[in-house]
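Undergrad: just coords:
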């Protein structure tokens, strides 16, 4: 299960009032009849697209469970849980600044642009369509991240990031093939393929995504990598001019993109991650433009490159550069976060009074709180310094992982309820057919017991996936996984398939409300999110990008950790 967050949670939503359904209600997806959360929260167009794709997510779930059951082992659980960290925002945000400080500015800039595009587009679609992850049970979710399961499933951000990075790296590797020994060249190619395959397949193995999620996510990643390779040189030529207009345009465009990001139907952290990463794009472009204007940068291989030669700097000083750079970034974050949490709320209250605020769902308006408590676990991109010991401890014990079964987010809970309701409707329809068949064939109509009718209907009904069960072990396994879908096993609470089926046929409004309350009580309560957090992330992560590509390289020169370009030694 995901880790606990500090803060006061919003109350568990009450069951919607029972209303007389209009005639077109049966056209809604079965998951939105009775538990019609998404029908009420999403615009018709978004809701229609969700309904079109949701059956695919449900169809592939038992097959994912079958695959997971066939392949799972403790060693593979640990392997894919650990390698999933190579696709996280934290890994990239720690790794990318080092590329800048070691002279690989071209690779660092390309990586930031591709990853930000991947996070933005996949997060945009996630919040637009609100599609759940494949149901657990039957899947077990294996992760070392406390927040991953709280996001929607479609499409996979991990897959997009991994594929874009791998394709870009392979292209650059082939472009400089003559610079590498054949064995080294082969090893580097295999490393790229291993990186992408481990992360993409790992999302399936770990039960975090379905086939549709990773296919579409990987497609996005490939398209983003190709676009980056096509426009990177012309983009750099446009940016690095004496006029400050290009970085200003980039900043304004990103502000607009943040504003048009769709509102989700549930409290999903996709938007937070999007804001963090696109803010870094602002910072690295403003910072790169400024650093190019200082005269400290060189133009090889691209403008605004931080000069670096390991032979000149030496390994000890190079290590100190990296350590100092990381410390400065953490100091910036640790200083600015409490400062902005103090300065921004009064400004937001004033804007709210003037009706100039831009409220967002699941964020508390400044007029409704007086101060912001110390927040922990509120950042999925760069952890606070106080969390570093725990992260290092996890790295020291790589087998540590969490295996969760059952709903973990609001999206999971609503999907569990929706799937239960779908089975209810199918059971009722099957019972109706069983009654009519008994009447047609019996010379004397007898009053059958409800349990007998259920037994008869279960023998006649088709698989929920639309195909009759086949007498093969694999098909039998798939059918058993179908029966586990929507049971909602959480922390020792297990509604078995047989027990759930005996209760699926009829349900009163009071029972529906109790069922919904039971599911939501099993979830971790989300922390309060404050309206100033959006602007805070914009400022902090823009600053992190600026510090990484401009402020730190300048600092290195002035404290004697540079390459001596100021004295003309290079």
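TA: Alright, I've got the coordinates. Keep in mind it's a predicted model, so treat the numbers as computed, not measured. Residues are numbered from 1 along each chain as shown.
Undergrad: Every contact and neighbour count from this point should use C-alpha atoms.
TA: Noted.
Undergrad: and the closest residue in space to residue 543 that isn't next to it in sequence, helix, strand or coil?
TA: Distances taken as CA to CA, 6 or more residues apart in numbering place residue 283 nearest to residue 543, at 5.8 Å, with adjacent residues excluded. What DSSP: H, G, I helix; E, B strand; the rest coil gives for residue 283 is helix.
Undergrad: Structure two is appended below for comparative analysis:
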């Protein structure tokens, strides 16, 4: 068993996968220089820590390169703040609520495990690393793999009672999306095979264990009087109790971002339930999937654009305001950007910012769509 685990953790296995996909290690470069590619493909710069040599890769299969970089982006904030809300705006708020709940649970468990186990990411060389932001984080489990698995299969398991669709097609889509995200973590050199497998397995176990409780949790979340107080308080407590490391890592901030969005959405969905305006599909469930016409596509695009502007605008306004208040409270110079890494500043500013984003997403956007004739 130890030999198998060591084999799956071996960075050479990741490097071999990269080479099979057309991404080759061609040398190392100083951070201020970029190596040019040969005639067989374009060069890609795989960055290392500031001031150190970093591996330089050369991709020869541009189609796979673009596919895997796009798939890797499905686990970043830009995807969560743009695409996930579309399920609420254009499909069914019920499904979006389920997704957000499971996303928050799975990601918190994955992030905490990562910082407790402290297993390193694949080393470079031999691996070509195409991302730098999360390189200071530990590797196992892959939270990209966990998020992709939980989101895809939560939607698959929840949708049959809400929407009419062929389950086999949904299963194929869920497996395809999850697989692409998992493989993208190998292609970008950010995780070992063991990291990805553990991420998928842990996420699957969480889904299986919680699935029988989903309806009970829905009822408690929407109909309990203390829900709008208890849920944000619990999530904020978990943010402050996040494991401390001996160096700065983005995991605590990312986890706070996710739990903040979950807190705001939970309160927002509770408010909608109390007001009797949930914006869920009308009629006998499961309802047919919306017909894709030119008019429906135009309305969907309009909702997407207005919604994203509302969420991004909320994010920028609340982030700037909360940082200004916290910097003043702790008497930190405004030009000290490293201060936002301090726990007493990072946790409240990120939690406040994304709680506001969750509230706007769940309460205001659909009402704005109604006023604008988009819903």
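TA: Looks like it came in fine. A quick note: this is a predicted structure, and the numbers were derived from the prediction, not measured.
Undergrad: how about the residue nearest to residue 543 of structure 1, what does it touch?
TA: 541-547 (CA atoms under 8 Å, 6 or more residues apart in numbering).
Undergrad: okay, now residue 368 of structure 2: neighbour count?
TA: With neighbours defined by other CA atoms under 10 Å, the count for residue 368 of structure 2 comes to 16.
Undergrad: and what of residue 244 of structure 2?
TA: Residues near residue 244 of structure 2, counting by other CA under 10 Å, number 13.
Undergrad: Kindly report the same for residue 130 of structure 2.
TA: Applying other CA under 10 Å, I find that residue 130 of structure 2 has 21 neighbouring residues.
Undergrad: which residue in structure 1 lines up with it?
TA: In structure 1, residue 130 of structure 2 lines up with residue 142, judged by TM-score structural alignment.
Undergrad: quick one: which helix or strand includes its match?
TA: Per DSSP states H and E: residue 142 of structure 1 is located in strand 141-143.
Undergrad: quick one: the match of residue 130 of structure 2 and residue 209 touch, right?
TA: No. The criterion here is CA atoms under 8 Å, and residue 142 of structure 1 misses it with residue 209 at 11.1 Å.
Undergrad: Can you show me the strands along the stretch 51-200 of structure 2?
TA: Along the stretch 51-200 of structure 2, counting by DSSP state E, counting those that start in this stretch, strands occupy 54-59, 163-164.
Undergrad: After alignment, which residue of structure 2 pairs with residue 534 of structure 1?
TA: Correspondence of residue 534 of structure 1 to structure 2, assessed by TM-score structural alignment: residue 347.
Undergrad: what's around that match, how many residues?
TA: Every residue meeting other CA under 10 Å relative to residue 347 of structure 2 is counted, giving 24.
Undergrad: what residues are up against it?
TA: Neighbours of residue 347 of structure 2 in contact, by CA under 8 Å, 6+ apart: 239-240, 252-253, 256.
Undergrad: mind checking how far it is from residue 232 of structure 2?
TA: Note on residue 347 of structure 2: its distance to residue 232 of structure 2, by CA to CA, to the nearest Å, is 13 Å.
Undergrad: Please apply the same query to residue 18 of structure 2.
TA: Taken as CA to CA, the span from residue 18 of structure 2 to residue 232 of structure 2 is 42 Å.
Undergrad: rewinding a little: what's the strand holding residue 142 of structure 1 in contact with?
TA: By CA under 8 Å, 6+ apart, the residues outside strand 141-143 of structure 1 that reach it are 77, 81, 84, 206-208, 401-405.
Undergrad: secondary structure element for the match of residue 534 of structure 1?
TA: Assigning secondary structure by DSSP H and E places residue 347 of structure 2 in helix 343-359.
Undergrad: circling back to that earlier point, just send the contacts of residue 283 of structure 1 back as CSV, with neighbour count and distance to residue 309 of structure 1 too.
TA: What follows is the contacts of residue 283 of structure 1, written out as CSV (neighbours: other CA atoms under 10 Å; distance: CA to CA, whole Å):
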residue, neighbour count, distance to residue 309 of structure 1
541, 27, 28
542, 26, 28
543, 23, 26
544, 28, 24
545, 26, 23
546, 25, 22
547, 23, 21
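Undergrad: closest to residue 113 of structure 1 among these?
TA: Residue 113 of structure 1 has its nearest neighbour among the contacts of residue 283 of structure 1 in residue 545, at 11.8 Å by CA to CA.
Undergrad: Structure 2: which residue goes with the closest one?
TA: Counting by TM-score structural alignment, residue 545 of structure 1 corresponds to residue 358 in structure 2.
Undergrad: Who are the contact partners of its match?
TA: Counting by CA under 8 Å, 6+ apart, the residues that residue 358 of structure 2 touches are 260-266, 268.
Undergrad: if I look at it, how far off is residue 311 of structure 2?
TA: In terms of CA to CA, residue 358 of structure 2 sits 8 Å off from residue 311 of structure 2.
Undergrad: Quick check: nearest residue in space to the residue most central in space within structure 1, chain neighbours excluded?
TA: Most central in structure 1 under CA atoms, centre = their mean is residue 151, positioned 5.0 Å from the mean C-alpha point. Computed as CA to CA, 6+ apart, the closest residue to residue 151 of structure 1 that is not its neighbour in sequence is residue 268, at 5.3 Å.
Undergrad: Kindly report the same for residue 206 of structure 2.
TA: Nearest residue to residue 206 of structure 2 in three dimensions, chain neighbours excluded: residue 106, at 7.1 Å (CA to CA, 6+ apart).
Undergrad: And the one you found, what's its match in structure 1?
TA: By TM-score structural alignment, residue 106 of structure 2 lines up with residue 118.
Undergrad: gap between its match and residue 163 of structure 1?
TA: Separation of residue 118 of structure 1 from residue 163 of structure 1 (CA to CA) stands at 10 Å.
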